[in-house]
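# Provided below are the primary sequence and the corresponding predicted coordinates.
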Amino acid sequence: MWFKNLCVYQLAEGFALEPEALEGRLAPFAFQPVAGSEPESRGWVAPIGRSGRQLVHASGGRMMVCLQTEQRLLPPAVIRETLDERVAEREGREGRHLGRKEKARMKEEVTLDLLPRAFTRSKRCHAYIDPQAGWIVVDTANWREAETLTEDLRAALGSLPVRPLQSETSPQQVLTEWLAHDRFPGDTEPGEEAVFEDPRSEGAEVRCKRQDLRSNEIRAHITAGKRVRRMSLTWDDRLACVLDADLSVKRLKFLDVVQDDADDREPESAEERFDADFAIMGLELARFLPRMLAWFGGPAS
């Protein structure tokens, strides 16, 4: 089970729950399919997939969990079309124009009527808790989705003091200096993608793909006053990613040397494969995340 994106939270306090105790806390909040009149349902499911039964998968001192969301798909155009038909029918029957409040009530009625017939869509969001390192790692590129998972985890546990990963020095400043002076850490190589933003003009940005980030053309953007918001890089020949100035990691890819370690093992079941991949991934990220923070002066105090 290889994460493709990372949003990392720092635990403000130690995490004392063992896997069995965490399982007990999550069980009352296990996923239930969305009811006919509900637009959405969320709950915890087995991280390993449909074949699993445990809501917590533990390996190497880390605990994997998975939040499933099921939503009913009801396009606004469908609601609007049905509402227009009902409004026209009622206005013709009563011989008057309906007011805004009446239409708003009818819209609610239309939505409730259509929901049970709407298709559903499910998505899963995995995360793991690393008590020793003191963080929660969420497999998403979206902080809003990560916040949904941590909020639901907090609801199950009663308390979960966390904050998004923060560094002592501005990542944007450091990334910009790397490119401006072509001075990268010895274990880091720039990729071929970057996003620059102009702090003097809101919304102004330049996106570069398949570009030599060490070129004079790229450096000219920095000379013109732009700053790096996002940049692709390779670390220690073990993983590649796009690093955002908010310390989220996107399009994470574990490279051949890591994948070869995983392929050397011969698990006998899907659960053993999941466990082996989780163990290797956890070890790699346990090395990478502290190194990433070190680039930016360490964790914020």
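Happy to help now that I have it.
# from here on, contacts and neighbour counts on C-alpha atoms
Noted.
# buried set for stretch 269-280?
273-280 (16 or more other Cα atoms under 10 Å).
# Identify each of the helices in the protein and give its residue range.
Ranges of helices in the chain, per DSSP state H, are 19-26, 76-94, 100-114, 143-157, 171-181, 216-223, 256-263, 270-295.
# How far away from the center of its chain is the last one?
The one in question is helix 270-295. Averaging C-alpha positions (Cα atoms, centre = their mean, to the nearest Å) puts helix 270-295 16 Å from its chain's average.
# ok, now the fifth one?
Put simply, helix 171-181 sits 25 Å off its chain's centre (Cα atoms, centre = their mean).
# Next: the first one.
Between the mean C-alpha location of helix 19-26 and the chain-wide mean there is a distance of 23 Å, by Cα atoms, centre = their mean.
# Second structure follows, compare the two:
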Amino acid sequence: MWFRNLLPYRLREGVAYDAEVAEARLAALAFTPCGSLEMHRSGFVPPLGPEAPLVHAAAGSLLLCLQQEEKLLPASVIREALDQRVQEREAAEGRKVRKRERDRLREEVVVDLLPRAFSRHKRTWGYIDTEAGFLVVDAGSEKQAEHFVEQLREAWGDLPLAPPETQMGPGTVMTRWLAQQEHPGDVELGEEAVLEDPNAEGCEVRVKRQDLTADEMRAHIDAGKRVRRLALTYAERVSGVLDTDLGLRRLRFGDVVREQAGDRDAETEAEQLDADFALMALELRALLPRLLEWFGGERAA
């Protein structure tokens, strides 16, 4: 249970460390498969497997898993079936099928094909850190994270949260790190960055396997570009690509953390997941407040 991305949300009110209460809230939005005429559906599933509870508690955090099902109907399949139906209608009635009628036929085709469509399932993980007051979502995009948050809010009913805001803009601070070659002592810069020109939409520079202390990088900054993403490592324990939205993509845990996980001899997959999650939650509980400190601390709500 190691997240690949970290998108944080600040809880505006406390949440009790009580898995049973949390499960009672999520039960109304537990996952059920799509009906024969449904294109998609989402709901919460047990993180530790089918026979486990909907919420898993460990290390002061509540682990959740949202599952999405989407029926796959390729456009080419719909188009082929529609063309055949249109041809049959025109041949039978000796007239041209107009656009409005064609649209109705397309809807009929989709309804007929849906029961035979394959399903694709996708899971999004997240957890509520009841001690630090964060919701952390493992999502590669903001859209995916927002869907998780929307579903959680719908199930929970009263969960006020929002992305954290810092006193200083992350982009401004990270640009200064490169320009002045000065950054916090617990930060080690990686070899990847994205810089953009705030005055020219779509104008950006992406570098990989690049020495970020090189004169070339400073030249981009002197030309007016600002950092949007920056690869870094925190205290030799956690690394990733930090975005100006405070999301950490391509999350990786250092050898020292992995060795701690390897020291635990779990007998089942569920026990291993529990142990890994507890260790990860504690690591990220230390990282998140420090991440906010890099940018002047959290702005009061």
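Yep, it's here. What you see is a predicted model; the values in this text were computed from it and never measured.
# where does the TM-score land?
The TM-score (TM-score structural alignment, normalised by the length of the first structure) is 0.96; 300 aligned residues with a Cα RMSD of 1.3 Å.
# Output the helices of the first structure in JSON lines, with distance to residue 137 of the first structure appended to each entry.
Formatted as JSON lines, the helices of the first structure follow (distance: least, Cα to Cα, whole Å):
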{"stretch": "helix 19-26", "distance to residue 137 of the first structure": "16"}
{"stretch": "helix 76-94", "distance to residue 137 of the first structure": "34"}
{"stretch": "helix 100-114", "distance to residue 137 of the first structure": "37"}
{"stretch": "helix 143-157", "distance to residue 137 of the first structure": "9"}
{"stretch": "helix 171-181", "distance to residue 137 of the first structure": "19"}
{"stretch": "helix 216-223", "distance to residue 137 of the first structure": "32"}
{"stretch": "helix 256-263", "distance to residue 137 of the first structure": "19"}
{"stretch": "helix 270-295", "distance to residue 137 of the first structure": "9"}
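# Can you tell me which of these is nearest to residue 44 of the first structure?
Proximity to residue 44 of the first structure (Cα to Cα) singles out helix 19-26 among the helices of the first structure, at 6.8 Å.
# Now do the contacts for residue 262 of the first structure.
276-277, 280 (Cα atoms under 8 Å, 6 or more residues apart in numbering).
# now do 10 Å
256, 273, 276-281 (Cα atoms under 10 Å, 6 or more residues apart in numbering).
# count of residues packed around residue 243 of the second structure?
Counted with other Cα atoms under 10 Å, the neighbours of residue 243 of the second structure add up to 20.
# about what we covered before: which pair in the contacts of residue 262 of the first structure spans the largest distance?
Most distant of these, by Cα to Cα, are 256 and 273, 17.4 Å apart.
# what residues are up against the most far-flung residue of the second structure relative to its centre?
Residue farthest from the centre of the second structure, counting by Cα atoms, centre = their mean, is residue 94 at 53.3 Å. For residue 94 of the second structure, the contact set (Cα under 10 Å, 6+ apart) comprises residue 88.
# With residue 88 of the second structure instead?
Taking Cα under 10 Å, 6+ apart as the test, what residue 88 of the second structure contacts is 82, 94.
# next one: residue 101 of the first structure
Applying Cα under 10 Å, 6+ apart, the residues near residue 101 of the first structure are residue 107.
# now for it: what does it line up with in the second structure?
Matched to the second structure by TM-score structural alignment, residue 101 of the first structure sits across from residue 100.
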